[in-house]
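Asker: no sequence for this one, just the structure:
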């Protein structure tokens, strides 16, 4: 069912699945606690009443913390009463978080105590902040108000009906270059992005949420789409415990980025001699059937590998500026070389090799950055910055990023991502960055040293050079790699785990 506000999603689902589990999370080593859809609606509406009582209805409210039930109740309470949520990355340094809180004009901060240091810093550095609310404190005090005490004191319904086209969330990008930008998304942007496509995911599907909650991909697909389907959202408490939590929560589906998928693929490789059905049962459980992939390039071979174990990978493509999904694969129509079909609420065209998209998911613009907004939007079209096209059936194909293009001495354009994806298919290549260096194309590679050890590869540089030589044999002259740099450590990455290029 298509919804145009986030409140509609929660209200509709609560009406249908009220007493059923909405969220499950660990409260001990192997002990699970759950909250129903009725409880989530009640707690979120109580937080709406809290904001009204504080005189902050309509204000900007920053939320910092790992995925938790408190985080979810706070988010829905914020956006469903006409306020603006500003989810921030809890892993950022305190000074960066203070800067973002201030740039977002947040007057309220809801904070997880894991970042108590931020609570101390914002008092000095964020003059516009009027209220600090702790997710864990049992009682309100001078330093911070207690989230749960506030909910008890202001318990009650909130019947406010948000305007679909009003700003409801500001998400800061974590690009590989430049200053982060505050993407302004409306109720319609997020709600229609999550509900416009029927992916035939069964109601009450059990989802294990492993991605950071401040990510548009997690917020839209795990949370908003999950809730629209009446799913059970299980909260993974640590990336170090994903395997254990899969056994504990027994999910049917997980949303992942390719880096996680490739890590799991290595585990599958280690037990490749065992029967496929046994491996699946031991690692994922017999109930598990779907991985949704997004955020970066996924080698098509991964789709085939997981399919062996009865697991379907649905690859998607998007960006925060599009709430975030632009295209996604559906289980009955998979094309491995594509990043899926355009969502029903999205159209695309190619302008000078760059993919432009338009539709109800496209952002309002960047918060207080008019020049950057004007550069990104033209007559309602969002310039994605990606090189690619959509075919007649709406399948999207990408070749790289426009700003990363290498222009060779003879004027040829080379997409470094195209080369990185091709060379990176080799098991010895763990991470790769292709760039222009002193007039030639250079590949800087961080090899998989564990794999090299297992395969008794002593001269790693020579083995990598051989990989480049084999690639060069089949590549046009202008796409050949003539310089190799071998790294001993991983590349520096942003919070989305993408390599920083500059």
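Answerer: Noted; the coordinates are in hand. Everything quoted here is computed from the prediction, not taken from an experiment.
Asker: please count neighbours and contacts with C-alpha atoms only from this point.
Answerer: Noted.
Asker: which stretches in the stretch 201-350 of the chain count as helices?
Answerer: Along the stretch 201-350 of the chain, counting by DSSP state H, counting those that start in this stretch, helices occupy 216-217, 226-228, 242-249, 258-270, 276-283, 300-307.
Asker: helices or strands next to the second one in the packing?
Answerer: Put plainly, it is helix 226-228. helix 6-17, strand 232-235 (3 or more CA pairs under 8 Å, 6 or more residues apart in numbering; DSSP states H and E).
Asker: take this one as well and set it beside the first:
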């Protein structure tokens, strides 16, 4: 597999560099735009610079001191980006908070983060007004939506409009790129969240390395659907386009993504595997309903693939133009992150003429560690390490699989006020990811699963639930599942699965079989599918128990199932 050169990227040491570069190189290009109606619905690069400068100065006039911690919570919008950049470029610490957390979880983060101020959208105003009395040190509240002061709450828009200052770089304070600048509380898919301490150097290093691997053009339009508080979306979907002079457009909601794509005509879409899985299923469902199309789809994919390998580019895009039109007709790249996508989905999108890439990373690494490239990729791999990232496999087994341990300038400073947790994962400059994987002969990193989730089979083999879940999720009647280990009567750990059935598929099966949909019928249908799957698996990986669950699993905002909440004995949630 041939290497090809890295791309040239502007020098970035801190976020002020991004704003100044945008002002000088692309002043009149759109930087950020909301599809929902908001007080600041769209900004050019010049307007972004001015708004950030004004809001940063206004925070200072309000009483915020350098190094103070300022929380930000809102739906994805232009003002979220302005607030984040103003806080960090004015030498304070941004604390992005997951907008879908429960009130007590938000309260816990405010306490744990030592937030002195909070910037939020209107839907959180009542909550934060009550927090003023509950959170020690919380003094200032700023609402993104109101137009004037209401009690103890200030208006972000009025603050921006009420500042008079010189619009040049001299208004920025000096920032130490090595200092704590972003305090991110992890999604907690494995349990209690921790405060990850990141510097502007951490994130700037990651941005540059990622952009050296993947060419982003100033003409690119990103459609943002993932929550901005999450480091994957913040680094890759928000800051990344700003470095290159591209634009980020904020979808109205997950439910309107299809419509928003037709409106924005994005060239790049970042998503998590669950989002792409659902999109791919819908596409294939629509194709299967057109019986003539369904009959010729596979031969067409094979022929167009052969032509493209022979050097005739763009054939798939033309042949499957109807599918591309559903994505707005301009998609250049689909990028999956946050978890490993199903290989069949990756290859399926590629067979339809989409460039589909995946990467791997963690909040603690700012976040990207490995990435597939447009012309150097493996759909079954997480990618190759970014420039400046060192990866080694700790204590590998006979197949070369072990814990992935990494080092580089994008690795976090540690966990906030948690020395024990920091020592557990940061040792001699190396970060223990908690993920199992291996590096193949071409230098590609492959992820097997989380160390904490590994099931030790009777023969001593490691079974990774995530790999098994990929297999089970390919069954059409399965909407989602969790694979886990369950002690048998003999004391050995058996492979078990909890499944949420896909109601539409189950009813279609029942209708064809002229049967009623009963719990017994659903159980039998799934058991039959799992027997067929087991026949293709080695004995130590075969699924011995199945539990049917009626409602979907609780998930983080990046759509990871909260495994620690799954009760393997309960099928009635």
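Answerer: Arrived safely, thanks for sending. Quick caveat, the model's predicted, so the values are computed rather than measured.
Asker: tell me which of the helices and strands packed on helix 226-228 of the first structure is the most buried.
Answerer: Ranked by mean neighbour count, those are led by strand 232-235 with a mean of 26 (mean count of other CA atoms under 10 Å).
Asker: ok, and what's touching it?
Answerer: 21-26, 67-68, 204-210, 222-223, 226-227, 249, 251 (CA atoms under 8 Å, 6 or more residues apart in numbering).
Asker: which of these fall in strands?
Answerer: Those of the contacts of strand 232-235 of the first structure mapping onto strands are 21-26, 206-209, per DSSP state E.
Asker: select only the buried ones of the residues you listed in PyMOL?
Answerer: The buried residues among these can be selected in PyMOL (16 or more other CA atoms under 10 Å) with this line:
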select buried, resi 21+22+23+24+25+26+206+207+208+209
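Asker: rebuild the helices and strands packed on helix 226-228 of the first structure as a markdown table, extending it with distance to residue 502 of the first structure.
Answerer: Shown next, in a markdown table, are these (distance: least, CA to CA, whole Å):
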| stretch | distance to residue 502 of the first structure |
| --- | --- |
| helix 6-17 | 37 |
| strand 232-235 | 34 |
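Asker: which of the ones you listed sits closest to residue 353 of the first structure?
Answerer: Closest of those to residue 353 of the first structure is helix 6-17, at 35.0 Å (criterion: CA to CA).
Asker: so the closest one matches what in the second structure?
Answerer: Counting by TM-score structural alignment, helix 6-17 of the first structure falls onto residues 15-26 of the second structure.
Asker: and what of stretch 246-259 of the first structure?
Answerer: Aligned by TM-score structural alignment, stretch 246-259 of the first structure falls on residues 261-274 of the second structure.
Asker: quick check: buried residues in the matching stretch?
Answerer: Of the residues in stretch 261-274 of the second structure, 261, 264-274 count as buried by neighbour count, 16+ other CA under 10 Å.
Asker: what does residue 217 of the second structure correspond to in the first structure?
Answerer: Using TM-score structural alignment, the partner of residue 217 of the second structure in the first structure is residue 202.
Asker: for burial, what's the neighbour tally of its match?
Answerer: For residue 202 of the first structure, the neighbour count with other CA atoms under 10 Å is 10.
Asker: ditto for residue 417 of the first structure
Answerer: Neighbour count for residue 417 of the first structure, taken as other CA under 10 Å: 21.
Asker: for it, which three-state class applies?
Answerer: Look at residue 417 of the first structure: counting by DSSP: H, G, I helix; E, B strand; the rest coil, its state is helix.
Asker: excluding chain neighbours, give the residue nearest to the corresponding residue of the second structure for it in space.
Answerer: In the second structure, the residue matched to residue 417 of the first structure (TM-score structural alignment) is residue 466. Spatial nearest neighbour of residue 466 of the second structure, excluding adjacent residues (CA to CA, 6 or more residues apart in numbering): residue 449 at 5.6 Å.
Asker: repeat for residue 47 of the first structure
Answerer: In this structure, residue 47 of the first structure finds its nearest non-sequential neighbour in residue 77, 5.0 Å apart by CA to CA, 6+ apart.
Asker: and that neighbour? What does it align with in the second structure?
Answerer: Residue 77 of the first structure maps onto residue 86 in the second structure when the alignment is built from TM-score structural alignment.
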